[in-house]
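Undergrad: The following block contains a protein sequence and its predicted model.
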Amino acid sequence: MIRFGPAGIPLSCKGRTLIDGIEDVHSLGLTAIELQLVRMNIIDRYAMEDEVGLTPRDITTDLIVQIIRGEEDPLIITDLSETIQDGDLLVTLISGIAPNWADVNFARDLAKKLDITLSLHSPYYMDLTQSSDVALPSVEILRWGGLIASEMGASPLVIHLGLYEGRDEEDAINNIVSNLASIIDWYEENNVNVVLGLETSGRQEVFGSVDEIIRICDEVEGVIPIINVPHIHSRENGSLMTKEDFEDLFAKLDNFTKSVFYVHFSGVEHEDGNEIRYTPIKKGDLRFEPMAEAMIEHLYEMTIISGSPLLEHDAMYMRVIFERNYTRQVQKLKRMAEKEEETRIEEERLAKEEEGATKDTKSAPKKKSGAKVVTKKPTGKKTPPKPAQAKKASAKKKSASKKIPEKKEPVEEKTAPKKAPAKKKSASKKIPEKKEPVKTAVKKAPAKSPAKKGPTKAKPSPAKTPSKKKPSKKKK
């Protein structure tokens, strides 16, 4: 699940109490808030007469975090259900979180009802890089901060680790490991259920690079890294620019968070590896879109706290960007799924067709192995053609017979030798057509017709008929 919220009570909230802040966050559509325990004052006072017999939870005027009983060998009591006795020294905590334990418990129940995740940020002036004696005030503040967080149901308790102050990295790491171990032991002894979150720093002189935080998390059990994106971006000279940059960062810290990340985000101005100030997200070179893409692709579970000067406005802005990118990604995946479904259906159809074709070939009749194959010997008789073939043959014959008389043109020289006899017949038939009628005269003999040249034979001249002599007059 992805949650967005401000670092502190929203600027738009009319009331400035813890209860007002939780209700306003819910009305804005946000689902997380990081409460700021940045100012903390400790006051020791003796119990009043009307407080004797009550418990720290019953006191409505102060937030009592500890009871000190006795003077020579004092007994320190952190059980909030312990009855206050006469002469007890009460350690009260003055902060902007809540005036008493009743408000703390009410805030816990209200946040649970509205589905708001609570977390707590300790004061910024922690100094755990020092030895145990010097770091004792910081250790006590973290004890009491853990007590408040546990009663409120807030987690994690976000802490800074301190300055180097001339110490080398190894000395600082050893002191931090020792102080954190004592705090966690105290939590276990007093049934304080909270996780310590180690925040990355944004300046070179402050302990808390990504690699240093990883080393502390590796050596101390029960702590997690807090990813302050503008701090890392500043300390590494603008290293978080692309989706791949964020993926590498989350992969580095995944072993300690189990894909459940707590992140601070805002715009930032930086120079020479140091953060100058927070800015609204729209300013500067650090953009939220690449981180949103990495979140969507890897489905991280994440709580994102806006540390921007605009607080809840930029928290809502990040939520809008995330939802927009998430919708685009869902639509893209939907289109890809539809294409895959279409290809799957097409492949199934082709497979069914192939399966049907193989079934058809298998169902065709096969020759039995034991049966004898009878083959007919070819005979001299021609088998009668089938009706269709007979029709085709007759049609071919008719077409051939029709085409013969149409060719009346004289044959070319190439085909002349083959059709020589036909030429003679045609010539002999054409001679009488050209023959002129023979005129017979009684008195004169017919003139001899000149012989025609050519391959045709000369016409036989008509036989002379013997003319009958007229009887002469003398004989009469």
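TA: Received the coordinates, thanks.
Undergrad: going forward, measure contacts between C-alpha atoms and count neighbours the same way
TA: Fine.
Undergrad: can you pull out the helices in this structure?
TA: 18-27, 101-114, 136-152, 169-189, 210-219, 229-235, 243-257, 289-298, 312-363, 387-403, 420-434 (DSSP state H).
Undergrad: so how far is the second one off the chain centroid?
TA: Just to be clear, that refers to helix 101-114. Distance of helix 101-114 from the chain centroid (C-alpha atoms, centre = their mean, to the nearest Å) equals 40 Å.
Undergrad: and residue 352, how many residues sit next to it?
TA: Residues lying near residue 352 (other C-alpha atoms under 10 Å) number 12.
Undergrad: Kindly report the same for the one 10 residues further on.
TA: For residue 362, the count of nearby residues is 10 (other C-alpha under 10 Å).
Undergrad: Likewise for residue 422?
TA: Residue 422 has 10 neighbouring residues, counting by other C-alpha under 10 Å.
Undergrad: State the distance from residue 398 to residue 392.
TA: Distance, residue 398 to residue 392, by C-alpha to C-alpha, to the nearest Å: 10 Å.
Undergrad: let me redo that: residue 91
TA: Residue 91 is 122 Å from residue 392, where distance means C-alpha to C-alpha.
Undergrad: Same question for residue 291.
TA: 82 Å.
Undergrad: What sits closest to residue 282 if chain neighbours are left out?
TA: Spatial nearest neighbour of residue 282, chain neighbours left out: residue 267 (6.9 Å); criterion: C-alpha to C-alpha, 6 or more residues apart in numbering.
Undergrad: Included below, for side-by-side comparison, is a second structure:
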Amino acid sequence: MQNNLLFGTAGTPHGTKKKGSVRGVEYVSEIGLDCMELEFVRGVRMKEDKAQSVNVTARNSSVALSVHAPYYINLNSAEQKKIDDSVERIYQSASIGSLCGAESIVFHPAYYHKDTSDRVYSRVHNLLNDLSSRLEEDDIPVVLRPETTGKGTQFGNLDEILSLSSEMEKVQPCIDFSHLHARTNGGMNSFDEFKSVLSKIEDILGKEGLNNMHAHVSGIEYNSKGERNHVNLEESDFNYMQLLQAFNEFEVGGLVICESPNLEEDALLLKNSYFSLD
């Protein structure tokens, strides 16, 4: 059993007595979790002084942080202003997230609209390459993590995300296993299928791709078009135990962020279930 797999919540846990990321980080540690994803999904509103406070609290609490950038991102918009705004939202997420001590910036990259996968891929690749250079020039030491998406209309299947990650040093995947399950209309839900995903990651990104994984897990509802909404693990058909067994077999390390509606309950369920494995 590897001890370098960290479990935590997508945002401040519900049981946190006072609002805010600082108290959320403290509460994550108090209940025995290891990490938290700062949710900038409605916009990057955190100020620099607050970010510094989050950083100090996270270090003192030994809680690893990541960031989820705003939902309003589409690097394949037909409108140039929306593309420019999307890039700026990722940049601002990275800037404030880095001050918080976060190393990974997660985002949903784009929609296909009526374009081919290759055309969208080329556009997303070029934009992320330019953004990575800008972040490096500004000494913002983060990794950009485009996320595997849950609907067929969204750019971000497993192959697209892994290919982007293999071609740019500062781009690595966020593997949302529940999205993979929903996107395939109930597939990607067995031990062998989870192993196939992890094998592909290792083949394309090397062992480091498994040692420093960023994963999202939750219960999920879906239909023929893919993801509908997140639900609690026990209310879903998502086979989280076999995913954890695959993590164990491949000695996966990194962050596992739970996005179930009950947040810390399912995050603790995942952690406790993982460490109960032989």
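TA: Received it, and whenever you're ready, just let me know what you need. Since we're looking at a predicted model, the values are computed, not measured.
Undergrad: Could you tell me the TM-score of the two chains?
TA: Aligned and superposed, the two chains score 0.92 in TM-score terms (TM-score structural alignment, normalised by the length of structure 2); 270 aligned residues with a C-alpha RMSD of 1.5 Å.
Undergrad: Point out the most buried one among the helices of structure 1.
TA: Mean neighbour count, computed with mean count of other C-alpha atoms under 10 Å, is highest for helix 229-235 among the helices of structure 1, reaching a mean of 25.
Undergrad: so what's the aligned residue in structure 1 for residue 179 of structure 2 up against?
TA: By TM-score structural alignment, residue 179 of structure 2 lines up with residue 231 in structure 1. Residues near residue 231 of structure 1 by C-alpha atoms under 8 Å, 6 or more residues apart in numbering: 200-203, 275.
Undergrad: mind putting those in CSV, neighbour count and distance to residue 20 of structure 1 included?
TA: Listed next are these as CSV, based on neighbours: other C-alpha atoms under 10 Å; distance: C-alpha to C-alpha, whole Å:
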residue, neighbour count, distance to residue 20 of structure 1
200, 28, 30
201, 28, 30
202, 25, 31
203, 22, 34
275, 21, 32
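Undergrad: how near is the closest residue to residue 187 of structure 2 other than its chain neighbours to residue 122 of structure 2?
TA: Take residue 187 of structure 2 and drop its neighbours on the chain: the residue closest to it by C-alpha to C-alpha, 6+ apart is residue 181, 5.2 Å away. Note on residue 181 of structure 2: its distance to residue 122 of structure 2, by C-alpha to C-alpha, is 26 Å.
Undergrad: Check residue 233 of structure 2 too.
TA: Going from residue 233 of structure 2 to residue 122 of structure 2 by C-alpha to C-alpha gives 36 Å.
Undergrad: and what of residue 220 of structure 2?
TA: 30 Å.
Undergrad: Just to confirm, what residue in structure 1 is aligned with residue 262 of structure 2?
TA: In structure 1, residue 262 of structure 2 lands on residue 310 (TM-score structural alignment).
Undergrad: Please verify my assumption that its match contacts residue 278.
TA: No. Residue 310 of structure 1 is beyond contact range of residue 278, at 10.0 Å (criterion: C-alpha atoms under 8 Å).
Undergrad: From residue 317 of structure 1, how far out is residue 287 of structure 1?
TA: Per C-alpha to C-alpha, residue 287 of structure 1 is found 12 Å from residue 317 of structure 1.
Undergrad: And for residue 434 of structure 1?
TA: Separation of residue 434 of structure 1 from residue 317 of structure 1 (C-alpha to C-alpha): 119 Å.
Undergrad: which residues touch residue 161 of structure 1?
TA: Counting by C-alpha under 8 Å, 6+ apart, residue 161 of structure 1 makes contact with 126-129, 176, 198-199, 206-208.
Undergrad: cool, residue 125 of structure 1 as well?
TA: Here residue 125 of structure 1 is in contact with 160, 162 (criterion: C-alpha under 8 Å, 6+ apart).
Undergrad: That one pairs with which position in structure 2?
TA: The equivalent of residue 125 of structure 1 in structure 2 is residue 72 (alignment by TM-score structural alignment).
Undergrad: again, but for residue 188 of structure 1
TA: Mapped onto structure 2 by TM-score structural alignment, residue 188 of structure 1 lines up with residue 136.
Undergrad: Grab the nearest non-local neighbour of residue 138 of structure 1.
TA: Nearest residue to residue 138 of structure 1 in three dimensions, chain neighbours excluded: residue 126, at 5.4 Å (C-alpha to C-alpha, 6+ apart).
Undergrad: separation between residue 335 of structure 1 and residue 342 of structure 1?
TA: 11 Å.
Undergrad: counterpart of residue 396 of structure 1 in structure 2?
TA: Aligned partner of residue 396 of structure 1 by TM-score structural alignment: none.
Undergrad: Pretty sure residue 96 of structure 2 sits against residue 45.
TA: No. Between residue 96 of structure 2 and residue 45 there is no contact under C-alpha under 8 Å: 9.1 Å.
Undergrad: tell me, what's touching these two both at once?
TA: Joint contacts of residue 96 of structure 2 and residue 45 (C-alpha under 8 Å, 6+ apart) do not exist.
Undergrad: Can you get me a residue count around the residue in structure 2 that residue 241 of structure 1 lines up against?
TA: Taking TM-score structural alignment, the alignment pairs residue 241 of structure 1 with residue 189 from structure 2. Using other C-alpha under 10 Å, residue 189 of structure 2 is surrounded by 20 other residues.
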